[in-house]
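A.B. asks: Can you look at this prediction? I've put the sequence above it.
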Amino acid sequence: MSADPADARFGPGAARLSGHAALLLGWTPETFWKATPEELGTVLAAFAPAEADGIDRTTLNAMMERDCDG
């Protein structure tokens, strides 16, 4: 039975994420490991930039026509 490649990546990835939580949030390893993924995601979402609505196709076409290089 071969090992799942995801299993081999979990340890190093979790250690990295624990380090990020310590630096960004001031969490101890114990706090990190007691947190659920949802709790961690909720706290980290506060660091994400606000979502932009984007632009519609009409606005994009107008910008492309106005700012074309040729």
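C.D. replies: Now that the structure is in, tell me what you want to look at.
A.B. asks: Going by C-alpha atoms from here, please, whenever you check contacts or count neighbours.
C.D. replies: Fine.
A.B. asks: can you map out the helices along this structure?
C.D. replies: Assigned by DSSP state H, the helices in the chain fall at 5-25, 29-34, 37-45, 57-66.
A.B. asks: Next one for the comparison:
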Amino acid sequence: MDRAARLAGVIPAMVGWRPDDFWSATPAEVAAILHPPELAGTGDGLSRAELNRLMERDGHG
């Protein structure tokens, strides 16, 4: 639970979720935010444009 509580503070700030959004997300959704498949193995950070594109695709933007 300690890790979940820490992530509950970080994930919403990263992607603009409300706390309820985080707590209702599946572990796979949280993992996808932390390690998006599009960036797997690239070592590059997520640009704001890419984040916006992903959020629009998922209906959160």
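C.D. replies: Yep, that arrived. All of these numbers come straight from a predicted model, not from anything done at the bench.
A.B. asks: Next, format the helices of structure 1 as CSV and append distance to Glu51 of structure 1 and mean neighbour count.
C.D. replies: Shown next, in CSV, are the helices of structure 1 (distance: least, C-alpha to C-alpha, whole Å; neighbours: other C-alpha atoms under 10 Å):
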stretch, distance to Glu51 of structure 1, mean neighbour count
helix 5-25, 21, 12
helix 29-34, 27, 13
helix 37-45, 11, 12
helix 57-66, 18, 10
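A.B. asks: Pull the contacting residues for the residue nearest to the spatial centre of structure 2.
C.D. replies: By C-alpha atoms, centre = their mean, structure 2 has its centre lying nearest to Ile33, at 2.9 Å. Neighbouring residues of Ile33 of structure 2 by C-alpha atoms under 8 Å, 6 or more residues apart in numbering: Ile11.
A.B. asks: what about stretch 41-49 of structure 2, start to end distance?
C.D. replies: The straight-line separation of the ends of stretch 41-49 of structure 2 (C-alpha to C-alpha, to the nearest Å) is 19 Å.
A.B. asks: Alright, that wraps it up for me.
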